[in-house]
Each structure stands twice: as C-alpha cells, then as structure tokens.
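Chemist: after the sequence you'll find the predicted model.
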Amino acid sequence: MAEFKKFILGLIINPISGMGGSVGLKGTDGKKILNKAIQLGAQPNARHRAEELFNNLVPIRSRLKIISAPFMGAEVVRKLDFDYHIIHHFLFEKVDSIYDTTAQHTQIAAEKMKKIDDLRIILFVGGDGTARDVLDSVNMDKPCLGIPAGVKIYSSVFSLNPRTASDLITQFLWDEVPLKKSEVLDIDEEAYRQGRLVSKLYGYLLTPFNPSYSQGAKLGTPDSDLSNQEGIAKKIVENLKKDTFYLIGPGTTTKAITDALDLPKSVLGVDVLYNNKILAQDVNERQILELIKGKKSKIIVSPIGRQGFLFGRGNLQISAKVLKLVGVTNIIVISTRYKLHNILGQTLKLDTRSSETDNEFSGLYRVIVNYDEYRICKVQ
C-alpha cells in the first residue's frame, strides 16, 4: 500500500476572539476591554469554531499534520486525535490560561510557522485584529486563511464559516483552487464604540480563493442609496405593529427607519424600538433577552455590503438564543438595490456561531428593497 506524505498546516487560535460581541463591546482588543467582557459574562467561543473546522477535516485526518501552540490550537487537535507538533518559545511558557495570550503570541507563532518550508498554509481563527497580527509576521510569504470567530470581520482573508473553510482547505491542498491577494482591513475599535466606522487597509495576505467559500471585503454605502433607504424606511414605519418590540440592527439602512421617526439610533449597535419610541440603545445579548422574553418581537436587519451576512458579522448581540426566541417568521430583511446587486448571487448568509440555528433560519426570505418593491432571496 502506497504511503503519502502528510500535508503540514499551521493553526493559530486567538482564544479570546469574539468575546466582546454578544455583550455589545464591538471587539476584544486590549486587556481593559477583555476584562470588561468577562465582567459582563462573555464566554470564549473561538476554540469551538476551530473544533467545528477540524471535525469537518476528520475525513482527511490521516493526511494532515498540524503545527500549533499551547492555548492557541494544540488542545483542539489533540482532542480530535490529529497528528500535531507544538512550537516552543519562552513566552508560551509564561501562559497559564487563554486570557494570558496576546497579539505578540499570535505574531510569534506565525513567524515560526512561516519559516517551516514544508508548511502549506497557516490557518488562524479570530477576527480582523488577528488577521493584522498574522500579516505583521507573514506578509505574503506563506498562504493563510482566516476562520471567522471575531466581532470585526471586514477583511476578505476569511472563509464564510468553519464548514466552508474545511472545503476550501481541502481544495487548496489538492491544488484545485488558486491563491489570491486578499485584503486585511481593520477598524478603530474606540471610534466603532462611539458609532463611527473608520476602516483602514493594512496590507494583503495570500489566501486560497473560491468565490463560493471565500468572504469579500465589506462594501460601503454610496450617497446615491439615501433616497432608496428613505423609501424602505417609509414602508417599514407604515407597517410597525403596536405593542411589539423591534430589534433594529446596525447600519445606515436601518438608521433610516429611526431617522424617519425622528429618533436617535446607534449606527453600529442594536437598538430596541417599541410603540415608536427607542426603549434602549446599543443593547447586548443579555439585555435583549430580558426585554423580549415572553413578548411579541421582531428583528429588522440589513445584510453587510458585498459580504451578504445577515447575522454573525457586526451584530453578535443578536445571538442564536435571541433568534430562537424571536422566531424565523419575525425576521424583517431590508436592503437597498445597490447593496443587494453587489452580493454574489444575491444569496444572503448566516454565521450565528450555531450550525443548528444556521440551518433552522436558512430558506427563502422576502427582502424589502424600496417602497412596495421586494426581492425573494435565498438565505443560507
């Protein structure tokens, strides 16, 4: 029986990535914000995302060897019985828990992996901040692929989710897809918390590319969309129900609704509207659950430009728990024509961090694209 040489892959998990999302902190960069997220009850989720990825790679497990670091991936591949090797550095010896890991640990791990000649690709689990740390060490010297786990995921270096990442990795290892220069974007978290989206291009990573599995960079909203947004807002306002809680997602398209009501809106947060009044702004998952439990409620959400995500990008406060409480029939999707036109296949996406919820909320949705104008779009 012929023996095949194993593919060597690098794995870096930012174990605290995404912890600020469900508690409404819009990121987890910096020790101060991490501590605040923990105080608010945030739970780490990045390792679960990595486990989902490697569970999907089990069919080719015998062909893989994983290079990783303590608290940053080694535990996942050990648990799932993958062949693995742990990289060593004196800074890793000082790490006693996931909360001791920093950007420097990511950079060191990426730097060491870059120097391994036979290593085919570096997989990193995190958000835009993690992508920047990998970029600082790797540049375009080694192929990389991001698995989304953070709050901020605007870069195009990411797969759509862990499941599609496993397919993309397999295709890359068997030379079925090309490499592409993909953007590493990040935003100013402090400005983000103040309701301003200030993004910057930091550079490029080489990533495997398949348009069905790869995420595009976020598309901004042009000024020409303003009248279209007003038409959508007018339709929504005319159909608001009495004694119903409306969770209004982030973005300028949803903000047009509160503008039409002459009400304030946190552009990058989730706000609660009830009987034409804003009850709460920039709420987190816990606050949402307390407000709507046992009450009639609906969610008004607009997909992220170009990427097409309804949930799982920039609105982690609307968690799987919240979605199940509201119900699939109470999701109102709105989008300008321009935004929808620039989403590949006009197919909208879910990445709620729960495969069960993603499957439950998949299907055909009516999308309001102007006053009395609709599209039927697939959500998956």
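Modeler: That came through fine. Worth saying up front: this structure is predicted, and the values here are computed from it rather than measured.

Chemist: contacts and neighbour counts: CA atoms only from here.
Modeler: Will do.

Chemist: who touches the most centrally placed residue in the chain in this structure?
Modeler: In the chain, the residue lying closest to the centroid (CA atoms, centre = their mean) is residue 313, at 4.1 Å. Contact analysis of residue 313 by CA atoms under 8 Å, 6 or more residues apart in numbering lists 151-153, 304, 351.

Chemist: same check, this time on residue 134
Modeler: 106-107, 110.

Chemist: do the same with residue 369
Modeler: Counting by CA under 8 Å, 6+ apart, residue 369 has contacts 228, 232, 334-337, 375.

Chemist: what strand or helix carries it?
Modeler: If you go by DSSP states H and E, residue 369 is part of strand 363-370.

Chemist: one more: residue 113?
Modeler: helix 103-114.

Chemist: chain center to the helix or strand that that helix is followed by: distance?
Modeler: Using DSSP H and E, the helix or strand that directly follows helix 103-114 along the chain is strand 119-126. Averaging C-alpha positions (CA atoms, centre = their mean, to the nearest Å) puts strand 119-126 17 Å from its chain's average.

Chemist: which strands or helices does strand 119-126 pack on?
Modeler: Secondary-structure packing of strand 119-126 (3 or more CA pairs under 8 Å, 6 or more residues apart in numbering; DSSP states H and E): strand 7-13, helix 46-56, helix 103-114, strand 144-148.

Chemist: angle of the helix or strand following that strand against strand 119-126?
Modeler: With elements assigned by DSSP H and E, the helix or strand that comes after strand 119-126 is helix 128-138. Angle of helix 128-138 versus strand 119-126, following axes from the mean of the first three to the mean of the last three CA atoms, to 10 degrees, is 150 degrees.

Chemist: structure two is appended below for comparative analysis:
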Amino acid sequence: MTDKARFKLGLIINPFAGIGGSVALKGSDGADTRTQALALGAQKLANTRTRLALEELLPFKSQLHIFTAAGEMGETLAAELGFDFTVVYRSLSEQSEAIDTERCAAEVKQRNVDLLLFAGGDGTARNICHVIADTLPVLGVPAGCKIHSGVYAVTPQAAGRVVSMLIQGQIVTLQDADVMDIDEELFRQGRVNARQYGEMRVPSELRYIQAVKMGGKESDELVLADIAAHVIEFMEAHPQRLFVMGSGSTVDFIMQELGLANTLLGVDVIQHGSVLASDVTAQALLAYTANTQVTLIITLIGGQGHIFGRGNQQLSPQVLRQIGRENFLVVATKSKLQALNDKPLIADTGDIALDAMLSGLISVTTGYKDQVLYPIAQFE
C-alpha cells in the first residue's frame, strides 16, 4: 500500500479520563478533581487502555498513518509502538483540558482522516461531538468513569479490532450512535441525570460496539424482592463474612431491604449486618478484603452487559484477584438478561489476563433460590 493509500487514523487520548474512578470521585471533570485524584494515589490509565487498542493494529503498521496530539494525548504512545504519525496539535497547558480535545479534533478533521479513534468517557465524547458531529466516523476506547454513550467499543481490544477490519477493507456498516453524559456533581450525590448531547457515526460491528445504557430503576419489585431475600439469607448464613456491595439499582434494592444506607453509584462494605465503610476506594478495598472471607455482590449495566469497567473502577484488577471469581455473587432479573438479546456479559477490567480468567459461564441469581448460567465474554 502506498503512502497515499494508507489508512488515515485520527487519535486523541484524554490522559486523565477515568482518573477519579478508583478513588471514588466518580469522574475526572475539572482540574481540581484531577489534582485531588492524583493526591489520593490515582493512576492515569487512559494511555494503558489505548495501548490495548493500538496493539491490535501492529500487524497493519505499514498500512496506517496516525494524526494525533503531542505528548500523552497520543504522540507518546504512537512513538512507543512504532507507528508512523504526525503531530497536528500541541496543548499550551500542563494538564490537557476539554478545549484541547476540541482543538485537536478540529485539526484532525482538517486532515480528512478515515476514522477518529479517541479514548475517554462521556465528557470526552461530548467534546469530540461538539467539533465532529456526523462529519466523519469515530470510535471510542472506553477509559472514563462515565460511559453511557453508544460511541464506545465494549473493550479497548474490541476498538482495535473494528479499526483493523476497516484497514483490511472489510465491510462495516456505519450507524448513528447517541452521545450521552451525566452531571458529575449530581452523580457524586447518587443521582443520575443523563441526557443526549448529539449523535456521531460509528462503525457498527455489533460484537464490539456497546449499547446505550438503559436508564431507570427495575420496575418488577417482586422479582427484586426475591433476589434480595436470597442474598440476605446467604448473608445470615455467613455472619462473619465480609460483603462488598457493587454499584447499581439491583444492589441498591438489596441494601434497602437490609435497611442500610447505600452508595448507589459507589461501592460499600458491610459485615455483621452493618455498613463497615461507604463509597470506598480501590486501595481501601484491598485492605478490607485482605486475609478474610469475602463475597462481592455485583449486577450488570442494563442494555450493555458490563459487570466490570463501567462506573465501578473501585473494583480494580488487584481487588478482583484478591476476592476471587468463586466469590462473586452476580444478581440480575431475567428481564435484564433478556434485554441483552443473547449478548454475553462483559468484564473490561483493564487487565487482559484477568478478563480471560473471568470469562466463561457464571451463575447469576435471578430470584429466590433461582439461578441461571450466563456467559462472560472472551475477547480473543
């Protein structure tokens, strides 16, 4: 393939995307939040997750040219992996801001790229949409705390595979996908106020592109009450065990049945029928779950199927390994599973080996003493 015929890939990384997740800040919007997250020991993982996507493209290195921003917004990673690239934008500030994402997107747009690959969360998607709208195809690498939008691949590796299909000339349909975002301040208060900000065109390879998150609480309270009764009976039979309560409305219902205060969009720890710690960080969870019997109670994101990697980054790979897959108690109504339309559950922890270890059939509690086996995807 000649240089002229090379696939032109735009690349924009929000280096701070998701930085507040592991330290329970539920977002990364604003310089103050990012500074606080770094002070609490959070690590910037957006480049690490983007690397997983770009590694899928290494076999096509000679067929690809990347247009990106300087430093951690793309240049550093492209250089480390040995891609041919052109820097089209340089931020004037030490910490990249939303305006840098938008300015870089404008520069990339001028290069008439075949696809813009970006890494971040819903805030980043909003910035990209503000500039790009439906003028060229885009695809998101999930790296943020809030990922409600339909413009993201289900995992970073999946994003890379979609791009590789395009490079190879495989037919991939384009579709309009919603760009969603929520108010971070309300999110930190346990309230979800999501709205649509626009649409962008994404390559719709259905195995690899996530659905828009379904809003609202479960309506079938009788089913939820049955699930809660099953979980509470298990708790009462294991009074010394520590229980890590994942985020989501189904887990929230269980906490209500227990009569305990709950962090709807965080992770809590309970023992002996009482809340031991609320809205804990990944580091705190490592300490709480060390050298003790633990059960992690989790549910899935309605419409998407993610059980890890979407809004629960406190459940870090280290925490999940320490707890152990055999100690996961997955809860969901059958209607929530049916809404996935036979798509598997997804573990997107950021650790490829762990995602592989978590794949396969897992028992999902769907009622009182009622379980079904449901697969967790293996993305090879």
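Modeler: On my side now, so go ahead. If you're wondering where the values come from, they're calculated on a predicted model, not measured in any experiment.

Chemist: which of the contacts of residue 134 of the first structure are conserved in the second structure?
Modeler: With both residues aligned by TM-score structural alignment, their matches' CA atoms under 8 Å, the contacts of those that the second structure also has are 106-107, 110.

Chemist: in the second structure, what range does the helix holding residue 113 of the first structure match?
Modeler: Alignment of helix 103-114 of the first structure against the second structure: residues 98-109, by TM-score structural alignment.

Chemist: tell me the buried residues in stretch 93-104 of the second structure?
Modeler: Within stretch 93-104 of the second structure, the residues scored as buried using 16 or more other CA atoms under 10 Å are 96-97, 100-104.

Chemist: pick the one among these closest to residue 252 of the second structure.
Modeler: Distance to residue 252 of the second structure across these (CA to CA) is lowest for residue 97, with 34.0 Å.

Chemist: tell me, how many residues neighbour the closest residue to residue 51 of the first structure other than its chain neighbours?
Modeler: Spatial nearest neighbour of residue 51 of the first structure, excluding adjacent residues (CA to CA, 6 or more residues apart in numbering): residue 76 at 6.2 Å. Using other CA atoms under 10 Å, residue 76 of the first structure is surrounded by 21 other residues.

Chemist: helix/strand/coil for residue 76 of the first structure?
Modeler: helix (DSSP: H, G, I helix; E, B strand; the rest coil).

Chemist: what sits against it?
Modeler: By CA under 8 Å, 6+ apart, the neighbours of residue 76 of the first structure are 47, 50-51.

Chemist: repeat for residue 121 of the first structure
Modeler: Remark: with contacts taken as CA under 8 Å, 6+ apart, residue 121 of the first structure is in contact with 8-10, 142-145.

Chemist: take those and lay them out in a markdown table including distance to residue 263 of the first structure and neighbour count.
Modeler: Below are those laid out as a markdown table (distance: CA to CA, whole Å; neighbours: other CA atoms under 10 Å):
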| residue | distance to residue 263 of the first structure | neighbour count |
| --- | --- | --- |
| 8 | 55 | 21 |
| 9 | 51 | 22 |
| 10 | 49 | 25 |
| 142 | 49 | 19 |
| 143 | 47 | 21 |
| 144 | 44 | 30 |
| 145 | 41 | 26 |
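
Chemist: which of the residues you listed does the second structure keep?
Modeler: Where the second structure agrees (both residues aligned by TM-score structural alignment, their matches' CA under 8 Å), the contacts of residue 121 of the first structure reduce to 8-10, 142-145.

Chemist: how about the residues you listed in CSV, adding distance to residue 322 of the first structure?
Modeler: Shown next, in CSV, are these (distance: CA to CA, whole Å):
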residue, distance to residue 322 of the first structure
8, 39
9, 36
10, 35
142, 40
143, 37
144, 33
145, 30
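
Chemist: and the two most separated of these?
Modeler: Farthest pair in these (CA to CA) is 8 and 145. Separation: 14.1 Å.

Chemist: ok, which stretches of the stretch 251-380 of the first structure are helices?
Modeler: 252-260, 285-292, 320-326, 337-341, 355-360 (DSSP state H, counting those that start in this stretch).

Chemist: now the helix holding residue 113 of the first structure and strand 119-126, what's the angle there?
Modeler: Computed by the same axes, to 10 degrees, the angle separating helix 103-114 of the first structure from strand 119-126 equals 160 degrees.

Chemist: show me what helix 103-114 of the first structure is packed up against.
Modeler: Secondary elements touching helix 103-114 of the first structure (3+ CA pairs under 8 Å, 6+ apart): strand 7-13, strand 119-126, helix 128-138.

Chemist: could I get these as TSV with distance to residue 344 of the first structure?
Modeler: TSV is the format used below for these (distance: least, CA to CA, whole Å):
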stretch	distance to residue 344 of the first structure
strand 7-13	29
strand 119-126	24
helix 128-138	22
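
Chemist: closest one to residue 184 of the first structure among these?
Modeler: helix 128-138 (6.5 Å).

Chemist: contact partners for the aligned partner of residue 167 of the first structure in the second structure?
Modeler: Residue pairing (TM-score structural alignment): residue 167 of the first structure is matched to residue 161 of the second structure. Contacts for residue 161 of the second structure (CA under 8 Å, 6+ apart) come out as 53, 56-57.

Chemist: residue 318 of the second structure: which of those residues is nearest?
Modeler: For the contacts of residue 161 of the second structure, the nearest to residue 318 of the second structure is residue 53 (21.7 Å; CA to CA).

Chemist: helix, strand, or coil at the spatially closest residue to the closest one that is not a sequence neighbour?
Modeler: Nearest residue to residue 53 of the second structure in three dimensions, chain neighbours excluded: residue 160, at 4.2 Å (CA to CA, 6+ apart). Under three-state DSSP, residue 160 of the second structure falls in the helix class.

Chemist: could you measure from the match of residue 167 of the first structure over to residue 153 of the second structure?
Modeler: 10 Å (CA to CA, to the nearest Å).

Chemist: what does residue 121 of the second structure give?
Modeler: 11 Å.

Chemist: quickly list what's touching both of these two.
Modeler: residue 142.

Chemist: show me the contacts for the nearest residue in space to residue 15 of the second structure that is not next to it in sequence.
Modeler: Sequence neighbours aside, residue 46 is the residue nearest to residue 15 of the second structure in space, at 5.4 Å (criterion: CA to CA, 6+ apart). For residue 46 of the second structure, the contact set (CA under 8 Å, 6+ apart) comprises 13-18, 119-120, 143-144.

Chemist: and of these, the nearest to residue 272 of the second structure?
Modeler: Ranked by distance to residue 272 of the second structure (CA to CA), the contacts of residue 46 of the second structure are led by residue 18 at 32.7 Å.

Chemist: what do we get in the first structure for the closest one?
Modeler: With TM-score structural alignment as the criterion, residue 18 of the second structure matches residue 18.
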